[in-house]
Every structure is written in C-alpha cells, then in structure tokens.
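**Q** make a model of this:
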Amino acid sequence: MTKKIEKEIQKLEFKETQLLDVAKKLNSGKFYPLDFLSNAVINRSLKLVFGFTTLLKDDNFIAASHLVRCHLDNIIRFSACWIVNDPHNFATKVIDGIKIDTLKDKNGKLMKDWYLRNLLNEEYPWITNVYKQSSGYIHFSEKHIYNTIQSADSNKRTMQFSFSKKDNNIDEDLKIEAIHCMAEITEILLEYLNGWNYTKVNSDIIKT
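**A** Just a heads-up that it's a prediction; the model follows:
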C-alpha cells in the first residue's frame, strides 16, 4: 500500500468518528421511530467502511469494491425518509418489515431504488455513474475479466493471466477513486443525520 493511499484511508477512517459522534447525539434525548433507521444505517455504515479499509490495507481491492455499492445503498434508501409525508410513519412500516420499494413518497411515486437513485443524482450528479460502476463489481462482469489479465501482446497474440488473493495490477488511481466514493457517500449520510439531529434539538423553533 502506497503512502498516498494510506493517507486517503486515514481521511476516510476519520469519518467513522464523525458517525459515532452523531450517533451519541441522536441517542441522548427523545427517541423517535426515525431514530431506529438512523441507528441502523450508522451501524451498517461503520461496518462497511471498516470492512472496505481493512480489505484495501490487505491489498484486496476486488472484494473492497463490492462495499462501495452496499454503502451507496445506505444513502439511496435512507434518503426516502426525506421525501415522504410522515417520516416516522414510514420508519415504523420499514421496522415492521414492509419493503421500501412498495411504499410511496409524498408525490405518490413508488420508491424503487432507481427512483430514489435518480432523485439523489439531481443533487449529486455522480451518484448514477458510481451506482453503475460499482454494480459491475457486484455482478460477475468484464471488470473481473480485465482484472485477471496481467499483460497482452497483440503481435505475438499472447496473454498472461494473474491468479492471486491480493492485488497485482490494480491502478492506484482506481483505488483512490473508490476511497473518495466511500468518503462522499459517508459525507452525504452525515448531512442527513446531522439534519435530523438539528430537527430534534430545535423541534420547538421549527414548529413555529
């Protein structure tokens, strides 16, 4: 692992502390149904970020890359809380096991993943691209084929393939891009969580 990647990982790991800080704030006062979802998304995010950084440190980018898509799922589905008429009623339904994609937003639209993703993409134009790129690692695809090819000689019509538990030919920029994606996703999640905490703390002011 290069010094540059190590530095970027440290920046991402700092966001774990920020997630824990907002968790403490959300659980220090009144508790609402939306807090169940908030706690769940914080807990899942901490595990995904830790898993991602651990795998990168162990030179296993292929496994780590899967977690970008999982982390993106956190903000895609959690964002639904902000586009419904009653977030607490919505949260209660999710707690009861009702699937989010069977519920409707305040405009009467079913909140399918693609719908939520497209809405987020309006504010964060990179969302759709990251969704598609990271899905390429979730499903067996051409990305895995290219990652297996170590070298190719078109003149000699030969190829060399690499088989290893660790990275051999993954470009450093690709790893850094993935780290930045995890960081940006976490930052969006923190915005939602801090916004909800502000609403709880200032509920009297907001009502008036």
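**Q** contacts and neighbour counts: CA atoms only from here.
**A** OK.
**Q** with adjacent residues omitted, what lies nearest to residue 172?
**A** Among residues not flanking residue 172 along the chain, residue 5 sits closest, at 7.6 Å (C-alpha to C-alpha, 6 or more residues apart in numbering).
**Q** show me what contacts that neighbour?
**A** Contacts for residue 5 (C-alpha atoms under 8 Å, 6 or more residues apart in numbering) come out as 172, 175-176.
**Q** any chance of those in a markdown table, plus neighbour count, distance to residue 11 and secondary structure?
**A** Shown next, in a markdown table, are those (neighbours: other C-alpha atoms under 10 Å; distance: C-alpha to C-alpha, whole Å; DSSP: H, G, I helix; E, B strand; the rest coil):
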| residue | neighbour count | distance to residue 11 | secondary structure |
| --- | --- | --- | --- |
| 172 | 12 | 17 | helix |
| 175 | 18 | 14 | helix |
| 176 | 17 | 11 | helix |
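**Q** one more, so I can put them side by side:
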Amino acid sequence: MASLADRLTKIEALEADLPRKAAPIIQPGTGMFFVDWYVMGAAQRTMAQSRGFRAMIETRNFPGAAILLRTQIDTAMRINGLRYLDRPEEQLSEVFQGEKTFRQLDSWEETDKERPKKMQDVFLRGKLVEEAPWIDPVYEKTSDFVHLSFRPLFSSIYHLDDDTRTISFAINGEDQTTDESDYFEICDAFFDVTKLTGTFILAILTGRHGCGEADG
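**A** Have a look, this model is predicted:
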C-alpha cells in the first residue's frame, strides 16, 4: 500500500508534468488571447495550490489541505466551464478589464424561461459532475472547511473521557485526531482533481494551438 510520502511524490510529479506537456503546445511566438491567458492563469493556480497542499499535509494541517482541495475543484469547474461560454473571447475580455466577474457571464445554455444560465457555482458544479461524478461528494465534504462549520472543531479534540464526560481541546492550529487513512483519502482526491484539471487545461491548449504531448 502506498504511503503518505508516496502519495505526495505522485502529486509533486503532476506539478512538473503540466508545464512539460504544455511547453510543446505553446511555442515561442504563439499568438495569445484572453482565453489563453485565463487558461495559463489556471495552470499557475493549479500548480501553486498543489505546492500549498503538499505543505499542509506535511505539517498535518488537515483543514488547510481540505480548503486547497476545494479550491482545486473550483479551478476544474471554471476551466471545464469555458466550453459553455456564449462568446468566450469577448466575455473573458470583460472579466480581464474588470467589467464583469466570471460568475456574471452568460452560458449558451438556456433556462426554462429562455434566459441564459450564468456561470455560477451551481451551474459549473453540475457540468463538472457530468464529466466526473466522483467530484460531487468531495465538493460537499470540503465545502464544510471553506465555509465555517463545526468540521474544523473536530480536529482540535485530542481527548474524550466517557467516564467523566469531558472533552479536552488543543487550539493550536495542529491536527489532533484525523486518522492516517483520512490523509490518504484526501491526497488521493487531490491527485485526481489535479490530474483532471491538467487534462482540461492541456485539451484546451491543444485544441487552440495544435498538437502537443497532451496524452498520458
């Protein structure tokens, strides 16, 4: 069975994999437009969050790692959502210039009232789940850490005494109780989400600029 260190090594390898595969696609002199800039920003965010995630795991900061997993899903949602934009280049220009946020953009899909659906989280999440159904429960669990709930409290409990009905807390930012298997699970989920995001990024770049090493 793969150890925690093995899992982190696999995640680190993905960080190197993305620029290696993107380099043959984005050659010097390649014309870059707003969609490309958005995708390149997503690639940078994906790699930065991956580095941060590994640091959180190494320091046993489970809540911090869960938040980074949730934001990695957020990147996947938006990159996957690019194909649902009504006029991608024009719309991302509006985002770039600060005229609109991404969630204010119209998709080419319509509601029952014949109005365009907006690129909001509920829409983007649904479209991503169509591609990867396993994302849905991961999204739900990690959202508890993004939006303050009682979930982070559990990692501060270091002793329960049933006889005296007392609870001892350690409020010091360190994870006290999360099982090793939970660390395995979150690392595996982060690897899968990061690989999915990288696949979306490489597919878009390949579609726009020709063949590269997008396979594998």
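**Q** what's the TM-score here?
**A** Taking TM-score structural alignment, normalised by the length of structure 1 as the basis, the two superposed chains have a TM-score of 0.87; 201 aligned residues with a C-alpha RMSD of 2.0 Å.
**Q** returning to what we had before: which one of the contacts of residue 5 of structure 1 is nearest to residue 16 of structure 1?
**A** residue 176 (17.8 Å; C-alpha to C-alpha).
**Q** isn't the closest one up against residue 8?
**A** Yes - the criterion here is C-alpha atoms under 8 Å, and residue 176 of structure 1 meets it with residue 8 at 7.1 Å.
**Q** need the overlap of contacts for those two.
**A** In contact with both residue 176 of structure 1 and residue 8: no residue, using C-alpha under 8 Å, 6+ apart.
**Q** what about the helices in structure 1?
**A** Assigned by DSSP state H, structure 1 shows helices spanning 3-26, 33-57, 61-78, 87-95, 113-123, 127-138, 142-148, 172-201, 203-207.
**Q** of all the ones you listed, which one comes closest to residue 165 of structure 1?
**A** helix 61-78 (9.5 Å).
**Q** centre of the chain to that closest one, how far?
**A** 4 Å (C-alpha atoms, centre = their mean, to the nearest Å).
**Q** what's the neighbour count on residue 188 of structure 2?
**A** Applying other C-alpha atoms under 10 Å, we find 17 residues neighbouring residue 188 of structure 2.
**Q** same check, this time on residue 190 of structure 2
**A** 26.
**Q** about what we covered before: overlap between the contacts of residue 5 of structure 1 and structure 2?
**A** Retained in structure 2: 175-176, out of the contacts of residue 5 of structure 1 (criterion both residues aligned by TM-score structural alignment, their matches' C-alpha atoms under 8 Å).
**Q** could the contacts of residue 5 of structure 1 go into a markdown table alongside distance to residue 93 of structure 1?
**A** Formatted as a markdown table, those follow (distance: C-alpha to C-alpha, whole Å):
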| residue | distance to residue 93 of structure 1 |
| --- | --- |
| 172 | 43 |
| 175 | 38 |
| 176 | 38 |
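**Q** tell me the contacts of the residue most central in space within structure 1?
**A** Centroid check for structure 1 by C-alpha atoms, centre = their mean gives residue 71 as the closest residue, at 2.2 Å. Contacts for residue 71 of structure 1 (C-alpha under 8 Å, 6+ apart) come out as 45, 48-49, 182, 185.
**Q** mind listing what's buried in stretch 117-134 of structure 1?
**A** Residues 117, 119-120, 127-128, 130-131, 134 are the ones in stretch 117-134 of structure 1 that count as buried (16 or more other C-alpha atoms under 10 Å).
**Q** sorry, that was for stretch 81-89 of structure 1
**A** So, applying 16+ other C-alpha under 10 Å, buried residues of stretch 81-89 of structure 1: 81, 84, 87-88.
**Q** any chance of those residues in JSON lines, plus distance to residue 39 of structure 1?
**A** Conversion of the buried residues of stretch 81-89 of structure 1 to JSON lines gives the following (distance: C-alpha to C-alpha, whole Å):
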{"residue": "81", "distance to residue 39 of structure 1": "14"}
{"residue": "84", "distance to residue 39 of structure 1": "19"}
{"residue": "87", "distance to residue 39 of structure 1": "15"}
{"residue": "88", "distance to residue 39 of structure 1": "14"}
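**Q** wait, isn't residue 66 of structure 2 in contact with residue 186?
**A** Yes - look at residue 66 of structure 2 against residue 186 with C-alpha under 8 Å: they come within range, at 7.4 Å.
**Q** which one's more surrounded, those two?
**A** residue 66 (26 against 19).
**Q** which position in structure 1 pairs with that one?
**A** Structural correspondence for residue 66 of structure 2 with respect to structure 1 (TM-score structural alignment): residue 65.
**Q** which one of the buried residues of stretch 117-134 of structure 1 sits closest to residue 190 of structure 1?
**A** Of the buried residues of stretch 117-134 of structure 1, the one sitting nearest to residue 190 of structure 1 (C-alpha to C-alpha) turns out to be residue 120, at 14.8 Å.
**Q** stretch 169-179 of structure 2: how far from the chain's middle?
**A** Distance, centroid of stretch 169-179 of structure 2 to centroid of chain: 25 Å (C-alpha atoms, centre = their mean).
**Q** buried set for that stretch?
**A** 175-176, 178.
**Q** between these, which sits nearest residue 109 of structure 2?
**A** residue 178 (42.1 Å).
**Q** residue 131 of structure 1: what's it in contact with?
**A** Counting by C-alpha under 8 Å, 6+ apart, residue 131 of structure 1 has contacts 69, 72.
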